[in-house]
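Participant: Give me coordinates for this.
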Amino acid sequence: MLHSTCGRGHRTKEPTTVLNLAAELAHAGHKVLVVDLDPQRNLTSGLGFVTPQGAPTAYDLLLGRRPAHELAQPTSIPNLSLIPGSADLAGIDVELAAGDETGERQLAAGLRLAGEAEVVLVDTPPSLGLVTISAFAVADSVLVPVQCEYYALEGLSQLMATIRLVRDRLNPDLEVNGFLLTMLDPRTKLGGDVVREVESHFGELVYRARVPRSVRLAEAPSHGISIRSYAPGSSGAESYAQAASEFATRVFGSAA
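Facilitator: Below you'll find the model as predicted:
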């Protein structure tokens, strides 16, 4: 079983990447589990999932109350399960800091019992707090979506420093799976500048797929479905299909 975390830098919001990568991998036949650790729960709502009041969530996973196989819920997409997010995650850094067990130990223990999942994709909060660090500490790799905007570049250096710190102190085997450029408008100078800057620093780690800025991509989560279901054949759907193929090649050694 692979734990692969999708990390996000400061100011960046990318549940769309986790949702659509997971949908593509599931469509290719892989058993996929997604874990929503963001208190805003965009990944959860983007999959059309409504968490009943009092139902167990990723909050319980991080606190070590329930293992993954008890929390995973089926979605409308075959082969894809979800551990839903919770607004309670907003204050969990304080609870983790005050607890006897570290977040990464509890998360690792919970995810060891992830059932049949071949791939675990964790959607982390945009801040680089204890929740994100705990996710990095148990992950095999981090996939970094990079919005083609100035502030995304600003946050990227902070994210990479955090990854190096986690490697040094918690998880020496943590790898960077790659960098996926998103929200790209090739007509703008800034978009081209960001692409060149990221490629110059990270070379072959940068995915060939380019996710465009797209109205349909923005609309799909509000309908609770992936871009593959909402607008098949669109540029957004094609870009995520290519990204999933690259991801699978890097992880499994063959395309999805």
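
Participant: Please make it C-alpha for all contacts and neighbour counts, starting now.
Facilitator: Noted.

Participant: how about the helices in the protein?
Facilitator: Assigned by DSSP state H, the chain shows helices spanning 15-27, 42-46, 58-62, 68-71, 92-98, 103-111, 130-138, 150-169, 189-202, 215-219, 227-230, 235-252.

Participant: Also this sequence, please, to line up against the first:
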Amino acid sequence: MSSTEPTPGLVVQNLPAKLRLSDYKLIAFDMDSTLINIECIDEIADAVGRKAEVAAITEAAMRGEITDFKDSLRRRLALLQGVTVADLEGVKTQRLRLNPGAAALVAACQKAGLKVLLVSGGFTYFAEHVCALLAIDFMRSNALEIEGGALTGGLIQQSWGEICDGAEKRRTLLEVASLMNIRPEQCIAMGDGANDLPMMGAAGLSVAYHAKPAVRAQAQVAINEGGLDRLLEVLAD
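Facilitator: Just a heads-up that it's a prediction; the model follows:
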């Protein structure tokens, strides 16, 4: 199937016809600005009056203008030193919301037999909450270092590494696929920023959601208007 826009705001390119959701076994989601409505790090920065500064770095990283995601994350984290756990809780309860169609798409995937992976360059503090809301099977994200009830500006080293960047997102997708004994072609990867491109490139189906221009251009499905569940217009079972 060549590039088409079957309905406004939904672009499909280079896909074979008549794909079904049940053709896949795993769907991997980015979290910030994909499954949820905010970039958590920007909202955390708002608590210390540094949102504009941090958001500018986030935007440049997501557009691919800053190519070293790890460096950009460390720069932003350093600006968050002293943010309290109460501030994090405020972001989680007052600002974080699931994006439209997130629950419907995840439920449809689960009904069709897919496992669900959340893989994020964001933070476990929020990712665990999202996984609980949606009954997500697998998660990988960055763990904020907290001492005395406040952020240190660093991250906790985990068994797989310290920072979940684009390369780690791809590796995680392939690792989970291997654990499930499925092929990468049986995976869907969905994201919005440049650090999602490696895992999107490894998956059998790549989906951009309200994404940056470079991501929309490379995705097989681009949802530019409406909710996440618009993927079901392409993969109806």
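
Participant: Superposing both, give me the TM-score.
Facilitator: With the length set by TM-score structural alignment, normalised by the length of the second structure, the two chains reach a TM-score of 0.31; 125 aligned residues with a Cα RMSD of 6.0 Å.

Participant: re the thing from before, can you check which of the helices of the first structure gets nearest to Val144 of the first structure?
Facilitator: helix 150-169 (8.8 Å; Cα to Cα).

Participant: Which strands or helices does the closest one pack on?
Facilitator: When contacts are defined as 3 or more Cα pairs under 8 Å, 6 or more residues apart in numbering; DSSP states H and E, helix 150-169 of the first structure packs onto helix 130-138, strand 141-147, helix 189-202.

Participant: returning to what we had before: could I get the helices of the first structure in CSV, plus columns for distance to Cys6 of the first structure and mean neighbour count?
Facilitator: Converted to CSV, these look like this (distance: least, Cα to Cα, whole Å; neighbours: other Cα atoms under 10 Å):
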stretch, distance to Cys6 of the first structure, mean neighbour count
helix 15-27, 7, 24
helix 42-46, 12, 23
helix 58-62, 16, 25
helix 68-71, 18, 20
helix 92-98, 19, 14
helix 103-111, 15, 22
helix 130-138, 9, 24
helix 150-169, 12, 16
helix 189-202, 17, 15
helix 215-219, 18, 15
helix 227-230, 18, 20
helix 235-252, 11, 20
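
Participant: and the ones you listed as TSV, adding distance to Met183 of the first structure?
Facilitator: Putting the helices of the first structure into TSV (distance: least, Cα to Cα, whole Å) gives the following:
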stretch	distance to Met183 of the first structure
helix 15-27	11
helix 42-46	17
helix 58-62	28
helix 68-71	32
helix 92-98	30
helix 103-111	31
helix 130-138	23
helix 150-169	11
helix 189-202	9
helix 215-219	9
helix 227-230	14
helix 235-252	10
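
Participant: residue contacts, Arg105 of the first structure?
Facilitator: When contacts are counted by Cα atoms under 8 Å, 6 or more residues apart in numbering, Arg105 of the first structure touches Ser134.

Participant: now it: how far from Glu175 of the first structure?
Facilitator: Going from Arg105 of the first structure to Glu175 of the first structure by Cα to Cα, to the nearest Å gives 19 Å.

Participant: same check, this time on Thr17 of the first structure
Facilitator: In this structure, Thr17 of the first structure and Glu175 of the first structure are 19 Å apart, going by Cα to Cα.
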